[in-house]
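Participant: Provided below are the primary sequence and the corresponding predicted coordinates.
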Amino acid sequence: MTPYLPPECLQEIFINLVDDIQTLHSIILVNKLWYENGISILWRKPFSYDNDWNNLYKIIPIYLYFLSKETKDELEIHEISIPIKPSINYISFIRELDLYNLLMQLCEWMIDHLEITMGNMDGIVFDYLDSEYFFDIFNEVPSNWFTKISKLEYDGQHLLKKFQENAYNINSLSFGFHTFIPDFIPSISSLISTQNNLVDLDLYLGYNDSEIIIFEIILTLTTNCVHSLKSLSLASGGNGIVQNVKELEMLSRCNHLERLQLRNVEFTNYNNNNFLFEFSNLTSLELFDVRMVSQNSEEDLVNLIKQIMKNSKLISLDLEPFIGDKYCNLVESIPHHCSNLTELTLKINDTYENTMVAILTILPLFNNLRILRITEDWGGIQLDGDIYINQLSLILPNQLQIFNITGLLFSDEHLNLFLEKCCSNLKQVVLLLKYYDDKHEQIIKSYSLERNKVIEDIFVSIDSRSEITINWK
């Protein structure tokens, strides 16, 4: 009897292979069933995979092959060369389309297909970011197509209205504007207000010389997405987003919010520690370059952050706010509010020696910590890592798997000692050395061999000092 797997087992296998392109290419050779499932996954988002691995431009002719005769005539596309005519309508499997990558792959295909001779070329221009071309394309798309969109990543200025009028089922929405334009705010708010079930909003508002006010967006979120929003990321460049503390209180009404990320945000109008909010379902919090404008700005910001952590369910915490001496106090308070953390990111520099002491004090209190990052604060100088090796070896959690310690600077003669004392259970470590050469690579390989740790890769980034990332299998 031919062995077989039950459908539920096969389904579980295929689900776990969604991003494993190499394996997907292998399983399509097993049998017809595996071929059909593998092909449907590979074509789900064909222009989003790694270009070098797949040589994706080679599938452009297949894509063009399935265009209607009318479209081919209009585009003057004739006799498209395909080695074997497709027996399956691959295009029907597409669920996610990256227009930028599609156009880039089309360029690659044109260069390969047309066999352009560089010696005869006077010039070539391919303006793939020209919004007018995108505008023309989208004007031809039937309105009912937009109703099927559930995920939108957008960086532009002219297409929002088309989405506002026709896209109602977006659950993941991401904006990445390079330059802030005030008209974005009402347009984004309008788009949010039309969604039936917005779950994830990632908003980068670009650079601006003056403050960015987002009250309209916050009001829309807390009016339309109270029961759906689970993840919110707000960020900008330049002078940053200005947010009244009352807006944070408004956000706390989103009672299913699990992830909150604020980058380059300035809080204003803080009064008397009188907080009226609670993020009871929050599991992930990231605060980077967050500031407070008030009479006692640092102390007030510490109290604000403590209130966010209080009564939460945080398992992932990244605290890199704009705080000076009070940062140490904030670090010391973490275990009182977040004892179940599995991931923690903190910052240090030469002015934060007390903070390093606080970190060493709190680490033994985390029984579930898997990922720890102690990074460099901007504008500072790394502390001498050599003097902390013995202390770290005594208090690092046994279950720790990933350790980024780029807030400390280690001398080359202490590399082996650090590996021996601090890395025995790790799958990844990221550290800074004063310099790096073949001698250090040999130290890493010798240590790994002695400990039966198989190196997956070693990545070295050399700037003013050497940042080394070691991955073990």
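Facilitator: Alright, I've got the coordinates. In this text the structure is predicted, and so the values were computed from the model without any measurement.
Participant: alpha carbons only for contacts and neighbour counts from here, please
Facilitator: OK.
Participant: does Pro186 touch Glu216 like I think?
Facilitator: Yes. The pair Pro186 / Glu216 is scored as a contact, 7.1 Å apart, by Cα atoms under 8 Å.
Participant: what about versus this one:
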Amino acid sequence: MTRQLPVLPADCISEILEHLDKDICTLHSCLLVDRLWCKISVKILWRDVWNCKYYCYQRSILSTLVACLPKESKELLHEREIFISTPTPKPPSFSYEKFCKVLPIYKMCIKIENVLNYELPPTFNIKERNFLVINEIIKMYTNQIYSLKKLTYYNYKEYRDFSFTCFPGVRSLSELGCSSNLPSDFFNQMSQICQNLQSISIRFNSVEVSNDLKELISLQNNLKHLTLTAFFDASWKDIIPSLTKHLKTITKLYLYSDKDNLSLSFVSSFSNLQEIMFSFYNEADFKDLQYAHFPRLQILKIPYRCYHYSVYKHIMKFLETNGSNLKKFHTHEHDPMLSLSIPRFCTNLRSLFIILKSGELNTLANIFTSCQYLESIGIWCGCVYLSEEKVLEIVADHAPTNFCELKIYNISNSEFVTPEDLELFFMKWNNRTPKKLFSLIVYKSNYNSHSLLNERSMKVIKKYERLGVTKLAIKMYREDAEEEEIRMEEIS
């Protein structure tokens, strides 16, 4: 007699699959289990579907959405001789558009245009054709989405002939990304229906800011996260008075700019900041901020390099004032004195990203010795920076008890380390007390085609993976890009 396995309740299956939200391949496999698993997996896959990077997925998404279009939209496309193939001639199994929780209009427009330009034959009115398809899809979204979490709307040319006040999903919105030069009626409409935004990201396109945008910010009741981006001649100066109401509620502040004359003095007014990111290409006015005290600050990120020596001095002073509270510090600056200030002022760090050159091994050892709560560190290796072999040696001999994750950005054309070096490191790690699973994440440049690990090295790693000592992940990155987690999502 065949023993039947117990059937899990729907909420248990949903809880399990939620942990796979970034594992697209596994979620696709879950679609084939049964209808319940399929329904739960589809909801997860489609809530942020435009985040996909691969063309084959983008083409499938577009064809599925076209199949979901209402009858009048399909007839309109056929009248204009726009024929887009659908997965099957039958109606779709689900109303996929209703599952959308994240609507990035700019990103969606670009991906739809790419597919249309590649799949459909060229015509004299390509722009009009693309506009029509995109507009019908957006109209369908506005009519069918009843619970939207995030909307990003960055470009004036994206503005379509529909009203956001008639978009039921916007009423549940918690995150908004927009450009300062969007039409005033957009900000007016959002002010009427969205007064509980928790996160606002604004890309400034000019010095002047409309009163409608200022009012939208002032009307919010629970604003926690704020991102301000100003490049070229744009400025966020005019928006600062509108932030007065939110000085105590904002906990996360991101500032991006290529200007060196934008004052940061207003930042010190946010008394409850827990996370700050400064991303400046030139010298920023850190002088006004270096003595500011943020008693709740836990995360500080400075991903882009500043090219003026005085900036380092101001950042060091900032760390002297606030470093003891930091749990995470990421800097893409390289300055020996700045690096030496970390073990002096940031002794409670859990996560660190830092750039050290080949002569700064002692600095890395000092960081491990002083930062006894450190769990993860990311560094560049190769060329003029530290060698992987020396880094592993320092980690084995000096890493504190809680340390368990090493992220290495390999920028050279050489192999990672020799099998003998790996064997020695894992033997030392295996003898640690207490022993923690060691996570080794190696980021390899897309522009380097060499193999990081030869067959013998892989055998060593597989051996210690079976023993439960380590796990390895090799990921790709671009040499001209910063760490993915600290890049702004939609800078075009």
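Facilitator: Everything's here; your move. As the structure is a computational prediction, the values presented were derived from the model and not from experiment.
Participant: next, the TM-score between them, please.
Facilitator: Laid over one another, the chains give 0.72 as their TM-score (TM-score structural alignment, normalised by the length of the first structure), with 431 aligned residues with a Cα RMSD of 4.5 Å.
Participant: helix/strand/coil for the residue nearest to Phe286 of the second structure when sequence neighbours are not counted?
Facilitator: What sits nearest to Phe286 of the second structure in space, not counting adjacent residues and going by Cα to Cα, 6 or more residues apart in numbering, is His314, at 5.9 Å. Look at His314 of the second structure: counting by DSSP: H, G, I helix; E, B strand; the rest coil, its state is helix.
Participant: which residues does His314 of the second structure contact?
Facilitator: 286-287, 290 (Cα atoms under 8 Å, 6 or more residues apart in numbering).
Participant: for Pro6 of the first structure, see how far away the corresponding residue of the first structure for Thr251 of the second structure is.
Facilitator: Aligned against the first structure by TM-score structural alignment, Thr251 of the second structure finds its counterpart in Lys230. Using Cα to Cα, to the nearest Å, one obtains 35 Å as the distance from Lys230 of the first structure to Pro6 of the first structure.
Participant: now do Ile308 of the first structure
Facilitator: With Cα to Cα as the criterion, Ile308 of the first structure and Pro6 of the first structure are 47 Å apart.
Participant: these two - which one has more neighbours?
Facilitator: Neighbour comparison, Ile308 of the first structure and Pro6: the larger count goes to Ile308, with 21 against 7 (by other Cα atoms under 10 Å).
Participant: in which helix or strand does the aligned partner of the more buried one in the second structure reside?
Facilitator: In the second structure, the residue paired with Ile308 of the first structure is Asn322, using TM-score structural alignment. Here Asn322 of the second structure is covered by helix 309-322, with elements defined by DSSP states H and E.
Participant: Ile202 of the second structure now?
Facilitator: Ile202 of the second structure belongs to strand 199-204 when assigned by DSSP H and E.
Participant: cool, and Ser40 of the first structure?
Facilitator: Using DSSP H and E, the secondary-structure element containing Ser40 of the first structure is helix 32-42.
Participant: mean distance, that helix to its aligned residues in the second structure?
Facilitator: Overlaying the second structure shows helix 32-42 of the first structure at a mean distance of 2.8 Å from the equivalent residues (mean Cα distance after the TM-score superposition for the first structure).
Participant: please name the spatially closest residue to Leu56 of the first structure (chain neighbours excluded).
Facilitator: The spatially closest residue to Leu56 of the first structure, leaving aside those adjacent along the chain, is Gln105, at 6.5 Å (Cα to Cα, 6+ apart).
Participant: residue contacts, the most centrally placed residue in the first structure?
Facilitator: Central residue check for the first structure by Cα atoms, centre = their mean: the C-alpha nearest the mean position is that of Asp202, 9.8 Å away. Under the criterion of Cα under 8 Å, 6+ apart, the contact list for Asp202 of the first structure reads 173-175, 231-234.
Participant: please tell me which one of the residues you listed counts the most neighbours.
Facilitator: Of all the contacts of Asp202 of the first structure, Leu232 has the most neighbours under the rule other Cα under 10 Å, reaching 21 neighbours.
Participant: helix, strand or coil for that one?
Facilitator: Of the three states, Leu232 of the first structure takes strand according to three-state DSSP.
Participant: does it touch Leu248 like I think?
Facilitator: No. The criterion here is Cα under 8 Å, and Leu232 of the first structure misses it with Leu248 at 11.9 Å.
Participant: in the stretch 201-350 of the second structure, which spans are strands?
Facilitator: If DSSP state E, counting those that start in this stretch is used as the criterion, the strands of the stretch 201-350 of the second structure fall at 225-230, 252-257, 275-280, 299-302, 328-331.
Participant: using CSV, lay out those strands together with distance to Leu173 of the second structure.
Facilitator: Supplementary listing: the strands of the stretch 201-350 of the second structure in CSV, determined by distance: least, Cα to Cα, whole Å:
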stretch, distance to Leu173 of the second structure
strand 225-230, 14
strand 252-257, 18
strand 275-280, 22
strand 299-302, 26
strand 328-331, 29
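Participant: still on that earlier bit, counterpart of the residue nearest to the centre of the first structure in the second structure?
Facilitator: For Asp202 of the first structure, the equivalent position in the second structure is taken to be Thr227, counting by TM-score structural alignment.
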